[in-house]
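>>> Sequence first, predicted coordinates after that:
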Amino acid sequence: MIGTTLAAISDHIEALSSETGEYSLVCARYGDRPVPAAGLRFESRAAARAAARATEQYRDALRRYDPQVPYYDVIVRQEYAGDEGVDRGVCDGSADGDAGSGRSAGDAHDVRRFSATEAADWSLSDPAVGRDPGPNPDSSRDPEPSPVPSRDLVGFCHDAAAAVFEALSAGDHDAVESAVMDAYFAFAEERSDPDGLCLRLLEAMAFELRRGLEPTEQAAVLADAASRLPVAPDADPVAGAFERLAGAGVVGSYAADSGGDEPPAESVVVHVSDYALTPRDGRFPTLPVALELCRHGDRSPPRAVRVDAVEGGWRLGIDTASGDEPSGLTSAPIRE
């Protein structure tokens, strides 16, 4: 299962990391730090090499449902303070091998040494899906590109998309799977900020699930997808779900209407701001919200999600009671 595989590999890489380590992973060609190892450091060369192998496995698994995930030449980079006399190795593998290591420059996961000053020039980037490596990229299509998603947001999108794809496959919804990819490619062509394509994939899923599946089928797919993600039961599923969404950067902030000391109600209103996904054609992509509500509850989706446009953001009405046919689980009409 792709979703389970991605989560397991990501956890393995996280376990190999160390806050005080002097090794990190980068792409030899572009200098990007590949997800899921972006921002992580490793204590030893051996740990970093193991993380590099796991990173390649993660991206190979990811590529099964997102063929635009770029192929990175993942190498280990060593930084250590106070060394201004070490020449920077050429990232395409033409530099000499690591001194004293007995390894040639062409070996997989070779180690390049950088001074602290040189290391400061490297920037953090989550995966640049479909990046154009040419010297004069066309920036005219989007003069004010969206902010680059954080590592947490990219990871959230990948995990959610993988789980939904697995659920669609298990439910024999092949036509919807194909429609999602077609819509994703169409969305991708409209964007000049390739780092945001993980969000476009979730948007494509949200709208194609609504178009291709009946409401009860949507609910079944979400329940199945939630079962493929780590268990996160919560006494208050709504609060737990939105805390996770805020932590991942799917929402900038949220505030639930207070019910005092009463138990969680069957109908809850939550105000959110800075939603990461883009509404289209008068509809709001609720898929991440419904999926997290499933995961933090009893693995069953809410009955309905309603969306109102309000000053400064959105008002989401969430009905958790069982009963009528579900609605608004993948996308919901925006009420003014």
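Yep, that arrived.

>>> use CA for all of it now, contacts and neighbours both
OK.

>>> Can you verify my assumption that Pro285 contacts Glu208?
No - the criterion here is C-alpha atoms under 8 Å, and Pro285 misses it with Glu208 at 10.5 Å.

>>> Of the two, which one has the most company?
Pro285 (28 against 23; other C-alpha atoms under 10 Å).

>>> what's whichever strand or helix holds Arg112 packed up against?
According to DSSP states H and E, Arg112 maps onto strand 111-115. The helices and strands touching strand 111-115, judged by 3 or more C-alpha pairs under 8 Å, 6 or more residues apart in numbering; DSSP states H and E, are strand 74-80.

>>> For Val111, see how far away Ala255 is.
47 Å (C-alpha to C-alpha, to the nearest Å).

>>> mind listing what's buried in the helix or strand just after the strand holding Arg112?
The C-terminal neighbour of strand 111-115 among helices and strands, as given by DSSP H and E, is helix 116-119. Buried residues in helix 116-119, defined by neighbour count with 16 or more other C-alpha atoms under 10 Å: Ala119.

>>> Give the next helix or strand downstream of helix 116-119.
Following helix 116-119 toward the C-terminus (DSSP H and E): helix 151-170.

>>> Flag every buried residue along that following helix.
By neighbour count with 16+ other C-alpha under 10 Å, helix 151-170 contains the buried residues 151-168.

>>> try this one side by side with the last:
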Amino acid sequence: MLEALTDVRKEKAIAVKEGGGVGIILIDPVAKYVLFQFVIPSVLIGKAEAEELQMYIKTEKNPIARIYLIVTNVGTKPAPTMAIFSSKGPNIITPDIIKPDITAPGVNILAAWSPVAIENTAGNSINYNIASGTSMSCPHVSAVTALLKSVHPNWSPAAIKSAIMTTATTTDNTRHFIRNDDSTNANPFDYGSGHINPAAAVDPGLIYDFDTNNVIDLLCSYGASVAQLKNLTGTPVHCKNPPTPSYNFNYPSIGVANMTGSLSVYRTVTYIGEGPTIYYSNLEAIAGVKASVYPDILRFSKSGEKMTYRIDFVPYKSSNGSFEFGSLTWRNDGHSVRSPIAVNVVSV
């Protein structure tokens, strides 16, 4: 979506330049704050600014337009907010896994750039450029991943993913819940587990780990054949009968895409810490579903210890094809390990 958006802007600016124009004022209510390199001096405005500008042109005998250099504003509030072009859930391929996993800075990111002059830099040779999209949020998460691996060299990719997801924040710098660009409340299908918090991810307290066998179980739950699995493993692999339900995949988030009556979801956590500790559960209510966690207290005696818990879901109202959200958070004296929950109650 973002690429199409910038391509249209690019073509408009090129057309104005070819027509002899020296600047362009582009009305773009959807993404007026998303910047990129134009071929001529340009400014982006929204609907309200456009109406004001048109009134000025109509009433002023000799209207004048002046485009100033862009200014960086620090400490903007509220922040973060979810960009209009950000990919949204639910997950189509594996609906029991909430997507996205996480959100990270991805709008108007100033970053190093190849000095080769290309169309996307308006034909200019530059060392830094401003860009937006997944291509900018991904490097932020990749860098955090590299930092976590340097601190915890023995962690698996799944453990790193878990640490990033369970320590993310769902509030902005005004201490309100993160919102979308249109000022509506965001949810796990907008930001996943929340906005990335690198400092907290270094010491997550608990992690949700999984290995190749767990991934095979997940693929089996979606009907993978022996031939398909062999393409991945190189050796014949047979699925369990019956297969492990996909909602029991040991992921840091919890999703049930087709809830037909009561069911239980299982997760296993690994303690990452020093000495004995106790974690207490806090289950956020889910509309139309009665949920309880057992055990509701986890007692660990040493680092590396694993414990399994279950969440019992008893639906009492259909969600009419939409998902309802909640969360489960495990807390001790210094850690908060949060998993978003999304359930779609098909029938009770």
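Structure's in. What do you need? Keep in mind that what you see is a predicted model, and the values were worked out from it rather than measured.

>>> so what number do they get for TM-score?
Remark: TM-score between the superposed chains equals 0.30 [TM-score structural alignment, normalised by the length of structure 1]; 172 aligned residues with a C-alpha RMSD of 6.9 Å.

>>> quick one on the thing from earlier: tell me which of Ala255 and Val111 of structure 1 has more neighbours.
Taking neighbours as other C-alpha under 10 Å, Ala255 of structure 1 and Val111 compare with Val111 leading, 25 against 13.

>>> Please list the residues outside the helix or strand containing Tyr184 of structure 1 that contact it.
Using DSSP H and E, Tyr184 of structure 1 maps to helix 174-189. Helix 174-189 of structure 1 is contacted from outside by 165, 168-169, 194, 197, 200-201, 203-205, 208-209, 212-213, using C-alpha atoms under 8 Å, 6 or more residues apart in numbering.

>>> Following element in sequence after that helix, please.
For helix 174-189 of structure 1, the following helix or strand on the C-terminal side (DSSP H and E) is helix 197-212.

>>> for the helix or strand just after that next one, packing partners?
Next helix or strand after helix 197-212 of structure 1 toward the C-terminus (DSSP H and E): helix 215-227. Here helix 215-227 of structure 1 touches helix 151-170, helix 287-296, going by 3+ C-alpha pairs under 8 Å, 6+ apart.

>>> now do 10 Å
Helix 215-227 of structure 1 is packed against helix 151-170, helix 197-212, helix 287-296, with contacts defined by 3 or more C-alpha pairs under 10 Å, 6 or more residues apart in numbering; DSSP states H and E.

>>> Reformat the ones you listed as TSV; add distance to Asp308 of structure 1.
Formatted as TSV, these follow (distance: least, C-alpha to C-alpha, whole Å):
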stretch	distance to Asp308 of structure 1
helix 151-170	24
helix 197-212	18
helix 287-296	15
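
>>> how about the ones you listed, which one is nearest Ala241 of structure 1?
Nearest to Ala241 of structure 1 among these is helix 287-296 (5.0 Å), distances taken as C-alpha to C-alpha.

>>> could you point out which element follows that closest one?
Past helix 287-296 of structure 1, the next helix or strand by DSSP H and E is strand 304-310.

>>> what comes up buried for that next one?
Residues 304-308 are the ones in strand 304-310 of structure 1 that count as buried (16+ other C-alpha under 10 Å).

>>> Which one of the residues you listed is nearest to Ala54 of structure 1?
Out of the buried residues of strand 304-310 of structure 1, the member with the shortest distance to Ala54 of structure 1 (by C-alpha to C-alpha) is Val305, at 38.0 Å.

>>> Pretty sure Phe165 of structure 1 sits against Ala204.
No - if you go by C-alpha atoms under 10 Å, Phe165 of structure 1 and Ala204 don't touch, sitting 11.9 Å apart.

>>> Please identify the helix or strand for the spatially closest residue to Leu6 of structure 1 that is not a sequence neighbour.
Leaving aside its sequence neighbours, Leu6 of structure 1 sits nearest to Tyr58 (C-alpha to C-alpha, 6 or more residues apart in numbering; 5.9 Å). For Tyr58 of structure 1, the host element (DSSP H and E) is helix 45-63.

>>> quick check: angle from that helix to strand 74-80?
Put simply, helix 45-63 of structure 1 runs at 140 degrees to strand 74-80, going by axes from the mean of the first three to the mean of the last three C-alpha atoms, to 10 degrees.
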